[in-house]
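Colleague: quick one, what's the 3D model for this:
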Amino acid sequence: MDRISALRNVEEALSEFEAGEIDLVTMEVRVRAILRSYATEFEEQQTYEASGPPAVDGLVVVAESVQDARKQIQELISDDTKRFDVERVD
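Modeller: The predicted structure follows:
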């Protein structure tokens, strides 16, 4: 999915929500799916989610490996949290 297609699909979900055709949860699910599809279209990239202390719990990144994902997550947080798990999200 290219950038323009992703933006059009998000716009469609927003329009349907504004028109009362879908609820907030449905819109959130659709937009999340669109963004993940767009992000994982990059070659050799996967989606990874962190779990552990509040500073990292639930963070999702797109990376080439678990090690790269850990590095990205560490760079995103503002504290010195070193102990957290990273798992691939399918």
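
Colleague: contacts, neighbours, all on C-alpha from now
Modeller: OK.

Colleague: what's the first-to-last distance across stretch 57-70?
Modeller: The first and last residues of stretch 57-70 sit 12 Å apart, counting by Cα to Cα, to the nearest Å.

Colleague: I'd like the structure of this one too, to check against the first:
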Amino acid sequence: MDRISALRNVEESLAAFEDGERSLADLERDVRGILRTYATEFEGDLRAYQASGASAADGLVVLAPSETAARQRVRGLVDDPGEFSVVPVE
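Modeller: Sure, this is the predicted structure:
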């Protein structure tokens, strides 16, 4: 999914919410799904990686060109990432 498609999908979900066709919980679920799809089907040189471990980094998903770069991005986003690993999101 490209950025424009993701933005259009979010806009459609917002419009449905504003029209009373979707609840806030539905809107949140829609947007979360749109963003997850965008990140995991990213078109370009970047790939989605998810961090896991017993730390604040657990579950964090970042886009990066490599596993090493993904680890660096996670470290840059979390104050104290502790021990963690990153794996490509399938």
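
Colleague: could you pull out the strands for the first structure?
Modeller: Listed in chain order, the strands found in the first structure under DSSP state E are 46-51, 60-63, 85-89.

Colleague: nearest to D23 of the first structure, out of the ones you listed?
Modeller: Proximity to D23 of the first structure (Cα to Cα) singles out strand 60-63 among the strands of the first structure, at 24.1 Å.

Colleague: now do that closest one: everything it contacts.
Modeller: Defining contact as Cα atoms under 8 Å, 6 or more residues apart in numbering, one finds that strand 60-63 of the first structure is touched by 39-40, 45-50, 69, 72-73.

Colleague: which among these count as buried?
Modeller: When burial is judged by neighbour count using 16 or more other Cα atoms under 10 Å, the buried members of the contacts of strand 60-63 of the first structure are 39-40, 46-50, 69, 73.

Colleague: could those go into JSON lines alongside distance to L24 of the first structure?
Modeller: What follows is these, written out as JSON lines (distance: Cα to Cα, whole Å):
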{"residue": "A39", "distance to L24 of the first structure": "22"}
{"residue": "T40", "distance to L24 of the first structure": "24"}
{"residue": "Q46", "distance to L24 of the first structure": "27"}
{"residue": "T47", "distance to L24 of the first structure": "24"}
{"residue": "Y48", "distance to L24 of the first structure": "25"}
{"residue": "E49", "distance to L24 of the first structure": "23"}
{"residue": "A50", "distance to L24 of the first structure": "25"}
{"residue": "A69", "distance to L24 of the first structure": "30"}
{"residue": "I73", "distance to L24 of the first structure": "28"}
